[in-house]
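Asker: prediction below, plus the sequence it came from.
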Amino acid sequence: MASPSSSTIKILQANLHHSQTATAQLRKWLEVQHTAIALIQEPWVRAGQIRGLSNLGDFCCRDQSAISIQQPALNMEITLASVYMPEAEEPPPYDLARLVNHCEREGKEVIIGTDSNAHHPLWGMDTHNDRGKTLFDYLFTTNLSLINTGSEPTFVTRRSQTIIDLTLASESVAELITGWHVSKEASCSDHRWIRFDLQVCIQETPPKRNPRNTDRATYTRTLSTKLAQLGDPTNYVDTEQIDEQVSYLTQSMIDSYQTACPETAYQKTPGKQPWWGAELERRRKQVRKTLNRAMNTCADEDWDDYKAAKSRYKKCIRFRSTRDGASSVVTSSPVNKQTG
């Protein structure tokens, strides 16, 4: 059995604002990642179903989902949760509090990515609102730490730049989080991407043999050579000689098979993106460029340029989605448990 090795899981926290374009941006990022988790709030929904993603774990309720990662080498189980806190409800949501209580009671670590809709100086705001004060008071009753650093806004519109998207983690797993930052990549949502890495131990997949790949000619040639060394069965005088020859025959067959079908290691292959092309890449870069300019100048004309660039990008994505089938329906499933 292969021993676990240190590795990094890339984590992206994103509020998609129910946008098809923002979903396409996220999907493009996921398709080139080999070990990644996305904590999503407000996914793109049409006809009562989540669209644009191939899978999403569903935990507990409409506004909360989670997965559990087993880490025996680190002697911990890590729950990662994506939570949306509706403005009409006082934070924290009931299901979030229940999840946090469960993790504390069972000794499980937890990482939470949330759109809190709350303002407070603790996470970089100049002022606070009632929601922020209530959430602030709640956090001090838990073992959760705030991972946010700096004062870079996570929610950006023409009239407002605020910090409402938070990353929370229990004490032990917080030490495994590195590189937390608000991404400058255009998310095509009012909410900007949050990215960070989680240091974990991953069980490497050992090399395996695939019988279907056996070279039969090599097997036959190798085994024939070995069998030529067997003695004449009519000359065997006792059971000991027979047992020796049977053992030789068995080992010869095994050795021949292993020669004709060598072990192969698991190969990571890049994600397939048949729906992505040069035009989409050009428009994506234009959206990012105009967004950065609008955030820096706060000028109405620059926000209009950003809106127009995003609109053109959205139309292009819709065209490619229809032509190449980029959009797919999500099937919901219970909490996933992944073994590291």
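Answerer: Good, I have the coordinates.

Asker: only C-alpha atoms for contact and neighbour calcs from this point on.
Answerer: Will do.

Asker: in the longest strand anywhere in the chain, what's buried?
Answerer: Ranked by residue count and defined by DSSP state E, the top strand of the chain is strand 4-15. Of all the residues in strand 4-15, those buried under the rule 16 or more other Cα atoms under 10 Å are 4, 8-15.

Asker: what do you get for stretch 40-55?
Answerer: Applying 16+ other Cα under 10 Å to stretch 40-55 flags 40-45, 50-53 as buried.

Asker: ok, stretch 69-82 next?
Answerer: 69-71, 77-82.

Asker: and stretch 297-307, by the same measure?
Answerer: Quick answer for stretch 297-307 (16+ other Cα under 10 Å): 298, 302-303, 305-307.

Asker: let's bring in a second model and compare:
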Amino acid sequence: MEHLCSINGQPCQPDKTLGCCRAPFGSLQPDQIKGLNLRDFKLLHKQAYKPRTYILVNNKVKASLILNLSSADLTIIRVTLYDGKNIIVASGYLPYEVTDPGRDLTMLFNYCKNEKLELILVMDANAHHTIWGSSNINQREEVIMDLLLTTDLSILNRGSEPTFVIRIRQEVIDLTVCSKGLLQKIKGWKVSSEPSLCDHRHLRFTFEINKVETEYYRNPKRTNWDNYRADLSRDLNILQFRLGSRQSTERAVNMLQDSIVSAYKENCPFIERKGTGQCVAWWNANLSKLRKSSRKLLNKAMKSGLEQHCESYKDA
């Protein structure tokens, strides 16, 4: 599995890539990995025997490995965005032989919740479920779905294009999820058609980040009116108005207007407009109701396991 995340729709190039997540490389050590140009990138992973997850990050991206949470099968990094906000990006592998695949994920989810950090998680889950495009449902999905239902994470997988392809079998076992606060910023999730040179296909998506533009305004209540009157009086004493013709009158009006505006701007400085929180204008009560209804359908589908309930959830 290879997840490639680009910034603002640009391809994964050294000066434009937010980061690339790759997992797993099987039992290879980092110095045995071939075909990666690390000149402009750094390879982050836990120093362990035969690590199976890595995250490839552009050198221009401010990112650091969270050692105490990472393992050979789960690489977790903290990424600082343009606006100074931190998010968590994690690359995971849930091997078949692990009896409790949700242990490390639970620690990750709790960490993000306690630290109030939003998450992008990409993983080779080895779990089947029709909700994320698999052809069937296996027992491992119960652990994964139970965990996801306790969080605000949303599944980014779209369609049923296989992410794992071998000669005798094709299936969707790779999963991409993110916090709801990042859902509107992640665009174009897809299974790439380009050759991956392994049995897992490339999964691509774009993480759209708008650089913060500071907005300024003037508040008339904060105008220094004493200085305003003094500056305006000084300018008017200098100006010479000649009223007689229509053109001279219009010229005098323009000079007076310019003096008023100039005195006001000099004594009412710009103020930086502060943010108003993370509320969005398009959210409303009806959307909240629909979200609650779809969550109920998902719970019902998970409890019953019936195909008709799964279809009802997908239709919603």
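Answerer: Good, I have the coordinates. Treat the numbers as computed from the prediction; the structure is a model and nothing was measured.

Asker: work out the TM-score between the chains.
Answerer: TM-score for the superposed chains, counting by TM-score structural alignment, normalised by the length of the second structure: 0.51, backed by 180 aligned residues with a Cα RMSD of 2.7 Å.

Asker: immediately after the longest strand of the first structure, which helix or strand?
Answerer: helix 20-31 (DSSP states H and E).

Asker: now the angle from that following helix to strand 4-15?
Answerer: 170 degrees (axes from the mean of the first three to the mean of the last three Cα atoms, to 10 degrees).

Asker: now helix 20-31 of the first structure, how far from the centre of its chain.
Answerer: 12 Å (Cα atoms, centre = their mean, to the nearest Å).

Asker: just checking, what packs against it?
Answerer: helix 300-324 (3 or more Cα pairs under 8 Å, 6 or more residues apart in numbering; DSSP states H and E).

Asker: elements contacting the helix it packs on?
Answerer: helix 20-31, helix 278-297.

Asker: okay, the ones you listed in TSV with distance to residue 244 of the first structure next?
Answerer: Below are these laid out as TSV (distance: least, Cα to Cα, whole Å):
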stretch	distance to residue 244 of the first structure
helix 20-31	55
helix 278-297	67
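
Asker: tell me which of those sits most buried.
Answerer: Highest mean neighbour count among these (mean count of other Cα atoms under 10 Å): helix 20-31, with a mean of 20.

Asker: counterpart of residue 202 of the second structure in the first structure?
Answerer: Per TM-score structural alignment, the equivalent position to residue 202 of the second structure in the first structure is residue 193.

Asker: for that match, which residues are in contact?
Answerer: 12-15, 154, 182-185, 187 (Cα atoms under 8 Å, 6 or more residues apart in numbering).

Asker: how far away is it from residue 320 of the first structure?
Answerer: 23 Å (Cα to Cα, to the nearest Å).

Asker: for residue 101 of the first structure, same thing?
Answerer: 45 Å.

Asker: same check, this time on residue 140 of the first structure
Answerer: 48 Å.

Asker: what about these two, which has more around it?
Answerer: Set residue 140 of the first structure next to residue 320 and count neighbours by other Cα atoms under 10 Å: residue 320 wins out with 18 against 10.

Asker: what lines up with that one in the second structure?
Answerer: Counting by TM-score structural alignment, residue 320 of the first structure has no partner.

Asker: for residue 101 of the first structure, same thing?
Answerer: Per TM-score structural alignment, residue 101 of the first structure is aligned with residue 110.

Asker: confirm that match sits in a helix?
Answerer: Yes: counting by DSSP: H, G, I helix; E, B strand; the rest coil, residue 110 of the second structure is part of a helix.

Asker: run a quick neighbour tally on it.
Answerer: Under the criterion other Cα under 10 Å, the count of neighbours that residue 110 of the second structure has is 12.

Asker: what span of the second structure is stretch 284-296 of the first structure aligned with?
Answerer: Under TM-score structural alignment, there's no match for stretch 284-296 of the first structure.

Asker: hmm, I was thinking of stretch 163-173 of the first structure
Answerer: With TM-score structural alignment as the criterion, stretch 163-173 of the first structure aligns to 172-182.

Asker: what do you get for stretch 217-228 of the first structure?
Answerer: The aligned range for stretch 217-228 of the first structure is empty, by TM-score structural alignment.

Asker: about what we covered before: let's have the buried residues of strand 4-15 of the first structure in a markdown table, adding distance to residue 134 of the first structure.
Answerer: Output for those, formatted as a markdown table (distance: Cα to Cα, whole Å):
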| residue | distance to residue 134 of the first structure |
| --- | --- |
| 4 | 42 |
| 8 | 34 |
| 9 | 32 |
| 10 | 31 |
| 11 | 27 |
| 12 | 26 |
| 13 | 23 |
| 14 | 23 |
| 15 | 22 |
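
Asker: returning to that earlier point: so which of the contacts of residue 193 of the first structure hold up in the second structure?
Answerer: Contacts conserved in the second structure for the contacts of residue 193 of the first structure, using both residues aligned by TM-score structural alignment, their matches' Cα atoms under 8 Å: 154, 182-185, 187.

Asker: which of those residues tops the neighbour count?
Answerer: residue 187 (24 neighbours).

Asker: now it. Nearest residue, chain neighbours left out?
Answerer: Spatial nearest neighbour of residue 187 of the first structure, chain neighbours left out: residue 22 (5.7 Å); criterion: Cα to Cα, 6 or more residues apart in numbering.

Asker: thinking again about what came up before, of all the buried residues of stretch 69-82 of the first structure, which two lie farthest apart?
Answerer: Maximum pairwise distance among the buried residues of stretch 69-82 of the first structure (Cα to Cα): 19.8 Å, between 71 and 82.

Asker: name the helices or strands packed onto the lengthiest helix in the second structure?
Answerer: Longest helix of the second structure, by residue count under DSSP state H: helix 246-267. Judged by 3+ Cα pairs under 8 Å, 6+ apart, the packing partners of helix 246-267 of the second structure are helix 225-238.

Asker: quick one: the helix it packs on aligns where in the first structure?
Answerer: Using TM-score structural alignment, there is no partner range for helix 225-238 of the second structure in the first structure.

Asker: now the angle from that helix to helix 246-267?
Answerer: 150 degrees.

Asker: would you mind listing the buried residues in helix 225-238 of the second structure?
Answerer: 228, 231-232, 235.

Asker: can the kept ones among the contacts of residue 193 of the first structure go into TSV with extra columns for distance to residue 220 of the first structure and secondary structure?
Answerer: Below are those laid out as TSV (distance: Cα to Cα, whole Å; DSSP: H, G, I helix; E, B strand; the rest coil):
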residue	distance to residue 220 of the first structure	secondary structure
154	65	coil
182	60	strand
183	58	coil
184	60	coil
185	57	coil
187	58	coil
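
Asker: greatest separation within those: which pair is it?
Answerer: Applying Cα to Cα across those, the maximum distance is between 154 and 185, 11.9 Å.
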